[in-house]
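everything below, folded, please.
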Amino acid sequence: MRLIFAGTPAFSVMALDALVEAGHEIVAVYTQPDRPAGRGQKLSASPVAQRAATLGLPTFKPAKLRGNDAALDEMRALDAECMVVVAYGLILPQAVLDIPRRGCLNIHASLLPRWRGAAPIQRAVLAGDPQTGVTIMQMDAGLDTGPMLLLEALPIPADATSGDIHDALARLGARLIVQALDGIERNALPAQVQPAEGATYASKLTKEEARLDWSLPAAELLRRVHGYNPMPGAWCEWNGERIKLLRAALETGRDTGSSEPGSVLAADERGLSVATSQGVLRIIEMQRPGGRPSSPMAAYGQRPPLDQRLT
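This is a model prediction of the structure:
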């Protein structure tokens, strides 16, 4: 097919590669404009833009599509059969949805109608969902409300972070979009209307919500540590520093006694044992300001401030 591809972050790159490898003609790639990045805040092209440049694909970076007549005319001139959208970051107005002859397909990282919206992977981990998945959806003017073409589930292991699930879903989405386009070409892929029951909204993540509250049970804190990894990163304060907690596990066989939530009960090569309102959370990987992810013992040179509570 003659395809337009629209995507921006690293999650989208694998799907772009899969479409090229499957022999589809990518007539244009749409992605977000270059943004400041890194400590120097220099303008940086999106991961999709960088990959498109490597592949020699024409790339467009409009700041908006709604009310942008020049961008719409440009898109119409491409004469695309279908548009594949994955984590693009811009709302597609109806005028764009109407341009490709076979419509616009979206690779959505959840089992719709659960977790429509901006952060489906993280919200699934935070909620303790036993599984997530990818839905290939025919886009309409609503927010992830279009009819479903393909859907495949993926279990969420207890020790998986959002980053782990992100990578697995990127691979799954890349495979399913190729399968979906093949079905569309053969007119063998009927669409199913999303059920109204079970719809939830995956709102954007904030740094404020990622601060850990040690008065919560250890099981809830575990989901937060893993759900906010890698972004925005679960965090707390310890010994006057704001630290990120990246990986953790529930610790059995240790009694918190009368220790206040946030108290450090022990530190060894297995991690940092922290009291919560219910149970003990073992911190396996963390990051100090300006440092790299490491074990707690490595981060503090074998001398963590055990007399200080995490707050």
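
contacts and neighbour counts: CA atoms only from here.
Will do.

all strands for the stretch 1-150 of the chain, in order.
2-7, 25-30, 35-37, 42-44, 59-60, 82-86, 104-108, 116-117, 131-138, 148-155 (DSSP state E, counting those that start in this stretch).

second chain to compare with the first, below:
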Amino acid sequence: MFRLCVQGQKGLESLKGFHSVLGNKGIIVSIGKDANVVNDFSSEIQTYCESNEIKTFDKSMGLEAISYTVAVGWQRIINDVPMDSIIVMHDSILPRYRGFNPLVSALLNGDEQVGVTAIIAEETYDTGPIVAQEIADVSYPIKISNAIELVSGLYKSLSVKVANAIADGKLTTSVQDESKATYSLWRDNEDYFIDFSLSAEQIQRHVNSVGAPYMGAQAYLNDEHVFIDEVEVVEDVHIENRAIGKVIFLKDQIATIVCGKGLIKILSMRDSQGQAIRVNKFRSRFK
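The predicted structure is shown next:
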């Protein structure tokens, strides 16, 4: 019996993968929730379980029959089973991007590939032996919602691979190469704000990487707090007195902004109440 601790779209797709191999009698599901995203997929996971007669876990159930606990998108500590029986699904190509928000970090860095890794849990996060990986190419520009869709498909195929390996008694692991390890830090509200000293390409990746289902890229337009949803990289011009964040062109209330390198056009923007707004004054600065 597998216990699946799943949350989000990737959790749903992993559930589908394990279910396709093990059936509804081979799994029991714990459903996670996240108030910080627009849709945490908890209702979709619940519906999938009900539709396929898959049991959901509660504390009154015994854990004696559980052979493996699989954590996908899970944000809580699991301490009710032996650590070496926990398989963690992590959305990076480990050992790169151990830690938090690895997919966002990979997109911000413009990585050409993204991936998902299944590992055996250890006390130090994301250091455990690798069970299996799935990798896909990515091209830019790409929005985080599309990247999540891509990676969710990888979660499903990885779940099928892991479930089959365990069912067939052929689960093997490999030790991570510490010389290639990197870490991705936790992110908070300050990290949503755009740094206009970056290049236009980096700013576009930032806007695309923190949009829905997350809060969205943010800035101050003069003194107004705004959310920026869509931008376009514009060919640079020679600016004698380059001042990042200033409007250089304004046409039909669509502003082009000076970046550390290059120019960025603001195509879609909203105020703190979610109402669409435009730049209506040429002498405006974003910061």
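
any chance of the strands of the stretch 1-150 of the first structure in TSV, plus mean neighbour count?
Listed next are the strands of the stretch 1-150 of the first structure as TSV, based on neighbours: other Cα atoms under 10 Å:
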stretch	mean neighbour count
strand 2-7	23
strand 25-30	20
strand 35-37	12
strand 42-44	12
strand 59-60	18
strand 82-86	25
strand 104-108	25
strand 116-117	19
strand 131-138	24
strand 148-155	18
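
among those, which comes closest to residue 220 of the first structure?
The closest of those to residue 220 of the first structure is strand 131-138. By Cα to Cα, the value is 17.0 Å.

other SSEs contacting that closest one?
strand 104-108, helix 120-126, strand 148-155, helix 162-185 (3 or more Cα pairs under 8 Å, 6 or more residues apart in numbering; DSSP states H and E).

can you rerun that using 7 Å?
For strand 131-138 of the first structure, the packing partners by 3 or more Cα pairs under 7 Å, 6 or more residues apart in numbering; DSSP states H and E come out as strand 104-108, strand 148-155, helix 162-185.

reformat the strands of the stretch 1-150 of the first structure as CSV; add distance to residue 172 of the first structure.
Formatted as CSV, the strands of the stretch 1-150 of the first structure follow (distance: least, Cα to Cα, whole Å):
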stretch, distance to residue 172 of the first structure
strand 2-7, 16
strand 25-30, 20
strand 35-37, 28
strand 42-44, 27
strand 59-60, 25
strand 82-86, 13
strand 104-108, 10
strand 116-117, 18
strand 131-138, 7
strand 148-155, 8
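
picking that back up, who wins for proximity to residue 244 of the first structure among the helices and strands packed on strand 131-138 of the first structure?
Using Cα to Cα, these put helix 162-185 closest to residue 244 of the first structure, at 14.9 Å.

hmm, who's touching that closest one?
Contacts to helix 162-185 of the first structure, defined as Cα atoms under 7 Å, 6 or more residues apart in numbering, come from residues 11, 14-15, 18-19, 107, 109, 121-122, 125, 133-134, 136, 150, 189, 226-230.

what helices or strands is the helix or strand following that helix leaning on?
Scanning forward in sequence from helix 162-185 of the first structure by DSSP states H and E, the next helix or strand is strand 201-202. When contacts are defined as 3+ Cα pairs under 7 Å, 6+ apart, strand 201-202 of the first structure packs onto strand 116-117.

pull up the aligned stretch in the second structure for the strand it packs on.
Using TM-score structural alignment, strand 116-117 of the first structure corresponds to residues 98-99 of the second structure.

and that stretch, how far out from the chain middle?
12 Å (Cα atoms, centre = their mean, to the nearest Å).

what's the average distance of it to the first structure?
Compared with the first structure after fitting, stretch 98-99 of the second structure has a mean deviation of 1.4 Å; criterion: mean Cα distance after the TM-score superposition for the first structure.
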